[in-house]
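sequence and predicted model, in that order:
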Amino acid sequence: MKAIVCKAWGLPDTLTLEELPELQPGPGQVVLDVQAAGVNFPDVLIIQGKYQVKPALPFTPGSEVAGVVRAVAADVQGYKVGDRVIAFTGQGGFAQQLAVPVQALMPMPPGMDFDTAAAITLTYGTSHHAVVDRAGLKAGETMLVLGAAGGVGLAAIEIGKALGARVIAAASTDAKLEVCKAHGADVLINYSNDDWRDAVKAATDGKGPDVIYDPVGGVYAEPAFRSIAWRGRYLVVGFANGEIPRLPLNLALLKGASLVGVFWGEFVKREPKANLAAMAQLLGWLKEGKIQPHISARYPLADTASALNDMAARLVTGKVVILPQA
């Protein structure tokens, strides 16, 4: 089987496409034929050794997949060859086959396509944990989403609307904002403009947003935090800008505001039942049409480096997926 291999820390073009032995399930494992694998910004960081988790070299990146069960260990119950499943695993997704522990599997709902199934776990899981669990966003509140056209940003918009909130989308181009509008954003703000804080103030009648969802970091963090409402919740989701901001903590004091960390991967490990409940709610919303992953591009396995380069250059809207069998 073919797989993308990271042999040394570096940029996407250092990855190699290799022929590896077919996989066999170990105890408690299921082997999948991977039909689609979601690409996420952490993948760009992991291959450079810049993420919170640092796998041992060599390894195959890719953490969320959808596929078909091809082999099942003798001690595994509940799954059989031919089942269509979703899996979230720390690595190994950018390959034609993947061995995963059975507890990392979830059946694909009837009628769901593989692309959508591979695009829902990390981005929507992260945003659900952030918006619902950590921020406790309520109907009638206002949420500002930075980097709103990215995978987690669009997910946050849709989840906010599903909860009955008002959502302000902030992104770097008007074209990206049009994508945000199509996914339910109520107000659009281009933060490439110098007066974007004034636009946030005007959109909230001077009150400021109750929740700020920030997967970007960098230069946008402090001005956004200065705009937050009294008792607001600022969600620290990631640093796609590449710079970890240093916020003056007196801002939290003056606004009675909370700075809230969001680490979905650790949440999944520590609170698996809560994560399964969140995924069940997300799949329910998907069935009701309240959320719908936006897949802007699909790449064959051989073009994985191109997908990651586009992600690093912030050229991606929503999600992109790798199709290992194509």
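Looks like it arrived, so ask away.

contacts and neighbour counts: CA atoms only from here.
Fine.

could you look up the next helix or strand downstream of the lengthiest helix in the chain?
The longest helix of the chain (DSSP state H) is helix 272-288. Using DSSP states H and E, the helix or strand that follows helix 272-288 in sequence is strand 295-300.

got the buried residues for that next one?
Across strand 295-300, burial judged by 16 or more other C-alpha atoms under 10 Å covers 295, 298-300.

neighbouring contacts of that strand?
115-116, 119, 307, 316-326 (C-alpha atoms under 8 Å, 6 or more residues apart in numbering).

who's in contact with the helix or strand following it?
Where DSSP H and E defines the elements, the next helix or strand beyond strand 295-300 is helix 304-312. Applying C-alpha under 8 Å, 6+ apart, the contact partners of helix 304-312 are 4, 12-13, 15, 39-41, 43-44, 94, 299, 316, 320, 322.

cutoff 6 Å now
Helix 304-312 is contacted from outside by 12-13, using C-alpha atoms under 6 Å, 6 or more residues apart in numbering.

in that helix, which residues are buried?
For helix 304-312, burial by neighbour count (16+ other C-alpha under 10 Å) applies to 304-305, 307-312.

still on that earlier bit, reformat the buried residues of strand 295-300 as a markdown table; add distance to residue 189.
Output for those, formatted as a markdown table (distance: C-alpha to C-alpha, whole Å):
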| residue | distance to residue 189 |
| --- | --- |
| 295 | 22 |
| 298 | 28 |
| 299 | 31 |
| 300 | 34 |
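
picking that back up, filter the contacts of strand 295-300 down to the buried ones and hand me the PyMOL line.
If you want just the buried ones from the contacts of strand 295-300 in PyMOL, going by 16+ other C-alpha under 10 Å, the selection is:
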select buried, resi 115+116+119+307+316+317+318+319+320+321+322+323+324
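
what's the farthest-apart pair in the contacts of strand 295-300?
Greatest spatial distance in the contacts of strand 295-300: 317 and 325, 23.6 Å, computed using C-alpha to C-alpha.

in contact with the spatially closest residue to residue 20 that is not a sequence neighbour, which residues?
Of all residues not flanking residue 20 in the chain, residue 1 sits nearest, at 5.4 Å (C-alpha to C-alpha, 6 or more residues apart in numbering). Listed by C-alpha under 6 Å, 6+ apart, the contact set of residue 1 reads 19-20, 22, 96.

top of those by number of neighbours, please.
Neighbours here mean other C-alpha atoms under 10 Å. Within the contacts of residue 1, the largest count is held by residue 96, at 26 neighbours.

hmm, that one is touching residue 35, no?
No. The criterion here is C-alpha atoms under 6 Å, and residue 96 misses it with residue 35 at 7.5 Å.

second structure for comparison follows:
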Amino acid sequence: MKAVLCESYGPPENLVVKETESLVPDIGEVIISVKASGLNFPDTLIIEGKYQFQPEMPFSPGGEVAGVIKSVGEGVPHLQVGDRVMAGTGWGGFAEEVRGKATNVFPLPDSIDFVQAAATMMTFGTSYHALVNRAQLQTGETLLVLGAAGGVGTAAIQIGKALGATVIAAASTDEKLAYCQSIGADLTINYSKEDLKEQAKALTNGKGVDVIYDPVGDRFAEPALRAIAWKGRYLVVGFAAGEIPKIPMNLPLLKGCSIVGVFWGGFFRNEPQENADNFKTIVQWLEEGKVHAQVYQQYPLEKVAEAMHELKLKKVKGKIVFVP
């Protein structure tokens, strides 16, 4: 089978596309013939040795796929060869075949195509876990989404609206903000030219924001936290802007707020049944049209470096999907 391989840490140009041996499932696993795989910001980190965990080399990046089950290992009674599925894999997805733990492989209805499903797994899995399990976002609350035009941001906007929240999208350009409004954002902040804290407070009539969804970090974290409401929940999702922020610890004290970590990879490994329950809702919402993964561009595997640079340069609105 063909696979994108990371053989040494470095930039996307170091990745190679090679023919490798077909995979054989271990106990509790399935092998999936990949029809589409989603590109996410962690993929750009894992190839440089900068992510929370590192697989043994050589490895293929790619943490979410959709496809058809090719083979089934022992101890997997609920999945069959030929089933259409979507899966969170951690890595390995930028290939024609990928190994998946059966606990994180979910049936895919015929009404949802493979590209849509591949763009859904990590972003909607992360955002649903963040907003429902971690923040317990309620109808009528306000949700501020930083990096709102990106993959997890667009998912958070739609999930926030499905849960009945007022959604404030924050991004770096007016073009991105117009895009966010087109998928449901109620209000916007351009944090490249507006004061994030002051605008967030103004848009909430001085009350502050109930829930902050932050996949960006860096210099945006502290002003966002200063705009949080009493008993608000600040979701630490990632650090796409670069630096891991250092927060003055008097702020959560004065605000009576919570700073809550969100690591979907750890969640689906430690709480597989709750993750499965989440995806039942996500798939139902996809079928009902309540949410829709925003696909920016499709690429073949051979253009992995080009696609990763598009993502790193923050040109992407929504998700890039590879189609082997």
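Received it, and whenever you're ready, just let me know what you need. Everything quoted here is computed from the prediction, not taken from an experiment.

mind listing what's buried in stretch 267-282 of structure 2?
Buried-residue list, stretch 267-282 of structure 2, by 16+ other C-alpha under 10 Å: 268, 275-276, 278-279, 282.

next: stretch 55-69 of structure 2.
Within stretch 55-69 of structure 2, the residues that count as buried by 16+ other C-alpha under 10 Å are 59-69.

please apply the same query to stretch 218-227 of structure 2.
218, 220-222, 224-227.

now the residue nearest the centre of structure 1: which helix or strand?
Most central in structure 1 under C-alpha atoms, centre = their mean is residue 123, positioned 2.2 Å from the mean C-alpha point. In this structure, residue 123 of structure 1 is located in helix 121-128 according to DSSP H and E.

need the next SSE after that helix, C-terminal direction.
Using DSSP H and E, the first helix or strand after helix 121-128 of structure 1 is strand 142-145.

distance between the helix or strand just after that following strand and the chain's centre?
Going down the chain from strand 142-145 of structure 1, the next helix or strand is helix 151-162, by DSSP H and E. When distances are taken as C-alpha atoms, centre = their mean, to the nearest Å, helix 151-162 of structure 1 is centred 11 Å away from the chain's centroid.

and helix 151-162 of structure 1 with helix 272-288, angle?
For helix 151-162 of structure 1 against helix 272-288, the angle by axes from the mean of the first three to the mean of the last three C-alpha atoms, to 10 degrees is 70 degrees.

just give the nearest non-adjacent residue to residue 101 of structure 2, would you?
residue 29 (4.6 Å).

give me the neighbour count for that neighbour.
Residue 29 of structure 2 is flanked by 22 other residues according to other C-alpha under 10 Å.

what of residue 313 of structure 2?
8.

wait, what's in contact with residue 294 of structure 1?
318-319.

quick one: it from residue 142 of structure 1, how far?
Distance of residue 294 of structure 1 to residue 142 of structure 1, given as C-alpha to C-alpha, to the nearest Å: 23 Å.

what is the end-to-end distance of stretch 296-313 of structure 2?
14 Å.

list the helices and strands the longest strand anywhere in structure 1 packs on?
Longest strand of structure 1, by residue count under DSSP state E: strand 29-39. If you count contacts as 3 or more C-alpha pairs under 6 Å, 6 or more residues apart in numbering; DSSP states H and E, strand 29-39 of structure 1 packs onto strand 64-72, strand 97-101, helix 114-118, strand 319-323.

for the longest one, give me every contacting residue.
What it means is strand 64-72 of structure 1. 30-38, 81-88, 114, 117-118.

distance between it and the chain's centre?
Strand 64-72 of structure 1 has its C-alpha centroid displaced from the chain centroid by 20 Å (C-alpha atoms, centre = their mean).

the helix or strand following it vs structure 2, mean deviation?
For strand 64-72 of structure 1, the following helix or strand on the C-terminal side (DSSP H and E) is strand 84-88. In this overlay with structure 2, the average offset of strand 84-88 of structure 1 from its partner residues is 1.1 Å by mean C-alpha distance after the TM-score superposition for structure 1.

list of residues touching strand 84-88 of structure 1?
63-68, 104-108.

any idea of the angle that strand forms with strand 29-39?
70 degrees.

where does the residue lying closest to residue 302 of structure 1 once chain neighbours are set aside land in three-state SS?
Closest residue to residue 302 of structure 1 apart from its sequence neighbours, by C-alpha to C-alpha, 6+ apart: residue 17 at 6.5 Å. The local conformation at residue 17 of structure 1, judged by DSSP: H, G, I helix; E, B strand; the rest coil, is strand.

I figured residue 17 of structure 1 was touching residue 6, is that so?
No. If you go by C-alpha under 6 Å, residue 17 of structure 1 and residue 6 don't touch, sitting 9.2 Å apart.

with neighbour numbers in mind, choose between those two.
Legend: neighbour count by other C-alpha under 10 Å for residue 17 of structure 1 and residue 6, higher for residue 6 (23 against 18).

on that earlier part again, now the contacts of residue 1 of structure 1 as a markdown table including distance to residue 133 of structure 1?
Formatted as a markdown table, the contacts of residue 1 of structure 1 follow (distance: C-alpha to C-alpha, whole Å):
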| residue | distance to residue 133 of structure 1 |
| --- | --- |
| 19 | 42 |
| 20 | 41 |
| 22 | 40 |
| 96 | 34 |
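
stretch 293-306 of structure 2 aligns to what range in structure 1?
Aligned using TM-score structural alignment, stretch 293-306 of structure 2 spans residues 293-306 in structure 1.

that older thread, how near is the residue nearest to residue 20 of structure 1 to residue 94 of structure 1?
11 Å.

on that earlier part again, adding distance to residue 77 of structure 1, write the contacts of strand 84-88 of structure 1 out as TSV.
Listed next are the contacts of strand 84-88 of structure 1 as TSV, based on distance: C-alpha to C-alpha, whole Å:
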residue	distance to residue 77 of structure 1
63	23
64	22
65	21
66	19
67	18
68	16
104	13
105	12
106	13
107	13
108	17
